[in-house]
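# no sequence for this one, just the structure:
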């Protein structure tokens, strides 16, 4: 049994890391570092409530999951790796490429498992997209569009509105969207970025639009906090046809509403949210969505620790994604396309 501890019990800790670790065979949720002791005792009475320093120093903890404000990820990950712990870091993996490279090198030096929590690889919609692209039915992909929109005009808690803390939409949802694009298409040749702060009083970017160039192909990743009627989650257009899909994977919403990972229907999309394939001859077909399952991430982490199996998301993938996000920000600032 691999004893695991979670640092942070906000949205990431309560909705993702703690319940996922608790649900995976081979992992034991042994401790949670937070000031919200009552919430922990109500949800996980067997888990110790502690501090980040004490959790990292605990010799019985083998795996540390970090789900704290963005600008604390580097220091906590460094401390945990230096203490000989395997580490999972919520996105963003770090707030700079230099920090990401430093903790990756440290993990390699110590022979420890280090992984970014890019759980969106196990979204129902993205699994469906991968299956469809692997089938070749769309032919050569010319335009790939991914949107992740919300209507959240109000300002969030202070650290999420602080550019100094590495906050903003680009580092919030950008790592997931870039990661998915890199999985499908690899590194692009060039990138163009556009950022804006559209909410009243906002100090951080709450809108971004990134275009990745792959020869004739364009991959467009866009997100906004000021969209009441969301755009398609995926719009994929090839020489043979198009696939359009609305709606987000249901796992986060179910867990936030108090649902259980053990529910037989967990991760299964409603038929109304399934995407539509339109072929060049006009024929249309509903494509059933794959079942999403974030447990696969932590199950693979357990195997990587216990059996030296591959890490589910290599740290190098997060470093590559941060390089592209950094270029996108520079492109937006300079108003030009940048070569990768």
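Happy to help now that I have it. Worth saying up front: this structure is predicted, and the values here are computed from it rather than measured.
# please count neighbours and contacts with C-alpha atoms only from this point.
Fine.
# helices of this protein, start to end?
Using DSSP state H, the helices found in the chain span residues 11, 18-23, 37-43, 52-57, 73-82, 97-110, 124-135, 169-172, 174-185, 251-256, 295-307, 315-334.
# in addition, the following structure is provided for comparison:
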């Protein structure tokens, strides 16, 4: 098996929680270290790896095959471009870039250099999204008429992370939570024909957008995407209505919570939801009306990294492509324009 030697561009929450544990688990990756600016923490968890003093020290290291750009959004384009120009493959966290033009440039550069470039849309491998996809693939609901995706929280307090609460090209809920549910909608249903959006500032003293309501227009389908910080009692995270029936699913994926408390992923029991979060299927099958709970599939972010390994080692398509990232940025830009002009924006 080809071993892909990998470096992180930060070892904060995302590096520690979402990347390093899966790089350690997957036999096809070797974590060489992370760029660390002030706090030197990675060697506390992985004593054998290196704390790199600068981005340049990573780019100049010929042994590194893959770099994970997991820094603040407004740095993604600059850092990812430098990584690709250095001849290294890249994973870039969401939001892929700050705008569509940057996303297109990175995609073109990776293609020109013959490098693999993937966007870290790990939520495609959440247990609930995998279950929703299974329901859609099974055609149990008939032709889909409408769907509604929520990423709701109750958190009226401003984040202590300054870059998240300061006006910059990467701040705001549209580029934080928005890319998750936008990517999921495009993954399941493809690009829409048009976009309408309402973007708001709801928390006291906030200077960045913290509420979004996006409507995606397809020829025979409408999808609503919502996220905000004042939802104490959450809605179902996924509501799908078809001409035969409906499917409702709450957000129950356990991976992030378990990673945050230091649990290590595995290939057997990892990503198993607790009982009580099963989806509700209410539909008609062979002329009979049924209403029943649907067991949730296991989630596992390992599958994203397996896809990246296959892409680099065996020249397969990335699990989330740069074009997927471009498409998400197209929706985000259209949403901002729609909110500004108070009208539907054709794609």
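Received it, and whenever you're ready, just let me know what you need. What you see is a predicted model, and the numbers here were worked out from it, not measured in a lab.
# re earlier: could you export the helices of the first structure as TSV, including distance to residue 283 of the first structure?
Formatted as TSV, the helices of the first structure follow (distance: least, C-alpha to C-alpha, whole Å):
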stretch	distance to residue 283 of the first structure
helix 11	42
helix 18-23	41
helix 37-43	50
helix 52-57	56
helix 73-82	49
helix 97-110	46
helix 124-135	16
helix 169-172	37
helix 174-185	26
helix 251-256	31
helix 295-307	35
helix 315-334	37
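# of these, which is nearest residue 203 of the first structure?
Closest of the helices of the first structure to residue 203 of the first structure is helix 169-172, at 11.2 Å (criterion: C-alpha to C-alpha).
# what about the closest one, how far off from the second structure?
For helix 169-172 of the first structure, the mean distance to aligned residues of the second structure following superposition is 0.5 Å (mean C-alpha distance after the TM-score superposition for the first structure).
# residue 208 of the first structure is nearest to which of the helices of the first structure?
helix 169-172 (6.5 Å).
# pull up the aligned stretch in the second structure for the closest one.
Aligning helix 169-172 of the first structure against the second structure (TM-score structural alignment) gives residues 173-176.
# go on, stretch 55-68 of the first structure?
Residues 58-71 of the second structure are matched to stretch 55-68 of the first structure when aligned by TM-score structural alignment.
# need the contact partners of that stretch.
Contacts with stretch 58-71 of the second structure, where a contact means C-alpha atoms under 8 Å, 6 or more residues apart in numbering, come from 4-10, 14-15, 32, 35, 52, 76, 79-80, 82-83, 86, 88-93.
# any idea how far the residue nearest to residue 54 of the second structure when sequence neighbours are not counted lies from residue 173 of the second structure?
In space, and not counting its chain neighbours, residue 54 of the second structure is closest to residue 35: 5.9 Å by C-alpha to C-alpha, 6 or more residues apart in numbering. From residue 35 of the second structure across to residue 173 of the second structure, the span is 26 Å (C-alpha to C-alpha, to the nearest Å).
# dump the residue contacts of residue 90 of the first structure.
Residue 90 of the first structure is in contact with 12, 65, 66, 67, 68, 116, 117, 118, counting by C-alpha under 8 Å, 6+ apart.
# spatially, which two of these are the most separated?
Across the contacts of residue 90 of the first structure, the longest distance by C-alpha to C-alpha is 15.3 Å; it joins 68 and 118.
# how about the match of helix 169-172 of the first structure: buried residues?
Neighbour-count burial for stretch 173-176 of the second structure, counted by 16 or more other C-alpha atoms under 10 Å, picks out 173, 174, 175.
# what do you get for stretch 232-242 of the first structure?
Residues 232, 233, 234, 235, 236, 237, 238, 241, 242 are the ones in stretch 232-242 of the first structure that count as buried (16+ other C-alpha under 10 Å).
# same check on stretch 102-113 of the first structure?
Buried positions in stretch 102-113 of the first structure, judged by neighbour count with 16+ other C-alpha under 10 Å: 103, 104, 106, 107, 112, 113.
# so that stretch matches what in the second structure?
Residue span in the second structure matched to stretch 102-113 of the first structure, by TM-score structural alignment: 105-116.
# re earlier: can you redo the contacts of residue 90 of the first structure as TSV with neighbour count?
Shown next, in TSV, are these (neighbours: other C-alpha atoms under 10 Å):
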residue	neighbour count
12	17
65	28
66	31
67	26
68	21
116	25
117	29
118	25
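# now do residue 294 of the second structure against residue 244 of the second structure, distance only.
To residue 244 of the second structure, residue 294 of the second structure is 17 Å away according to C-alpha to C-alpha.
# kindly report the same for residue 147 of the second structure.
Distance from residue 147 of the second structure to residue 244 of the second structure, by C-alpha to C-alpha: 14 Å.
# likewise residue 338 of the second structure?
Distance, residue 338 of the second structure to residue 244 of the second structure, by C-alpha to C-alpha: 33 Å.
# now do residue 121 of the second structure
Taking C-alpha to C-alpha, one finds residue 121 of the second structure at 31 Å from residue 244 of the second structure.
# ok, longest strand in the second structure?
strand 144-152 (DSSP state E).
# that one vs the first structure, mean deviation?
In this overlay with the first structure, the average offset of strand 144-152 of the second structure from its partner residues is 0.6 Å by mean C-alpha distance after the TM-score superposition for the first structure.
# what stretch of the first structure does that strand fall on?
Across the first structure, the stretch matching strand 144-152 of the second structure (TM-score structural alignment) is residues 141-149.
# so what touches that stretch?
Counting by C-alpha under 8 Å, 6+ apart, 173, 177, 216-227, 230-239 sit against stretch 141-149 of the first structure.
# give me that answer again for 7 Å
By C-alpha atoms under 7 Å, 6 or more residues apart in numbering, the residues outside stretch 141-149 of the first structure that reach it are 216-225, 227, 230-239.
# not counting its neighbours along the chain, what's nearest the alignment partner in the first structure of residue 282 of the second structure?
Residue 282 of the second structure maps onto residue 278 in the first structure, with residues paired by TM-score structural alignment. Closest residue to residue 278 of the first structure apart from its sequence neighbours, by C-alpha to C-alpha, 6+ apart: residue 284 at 4.5 Å.
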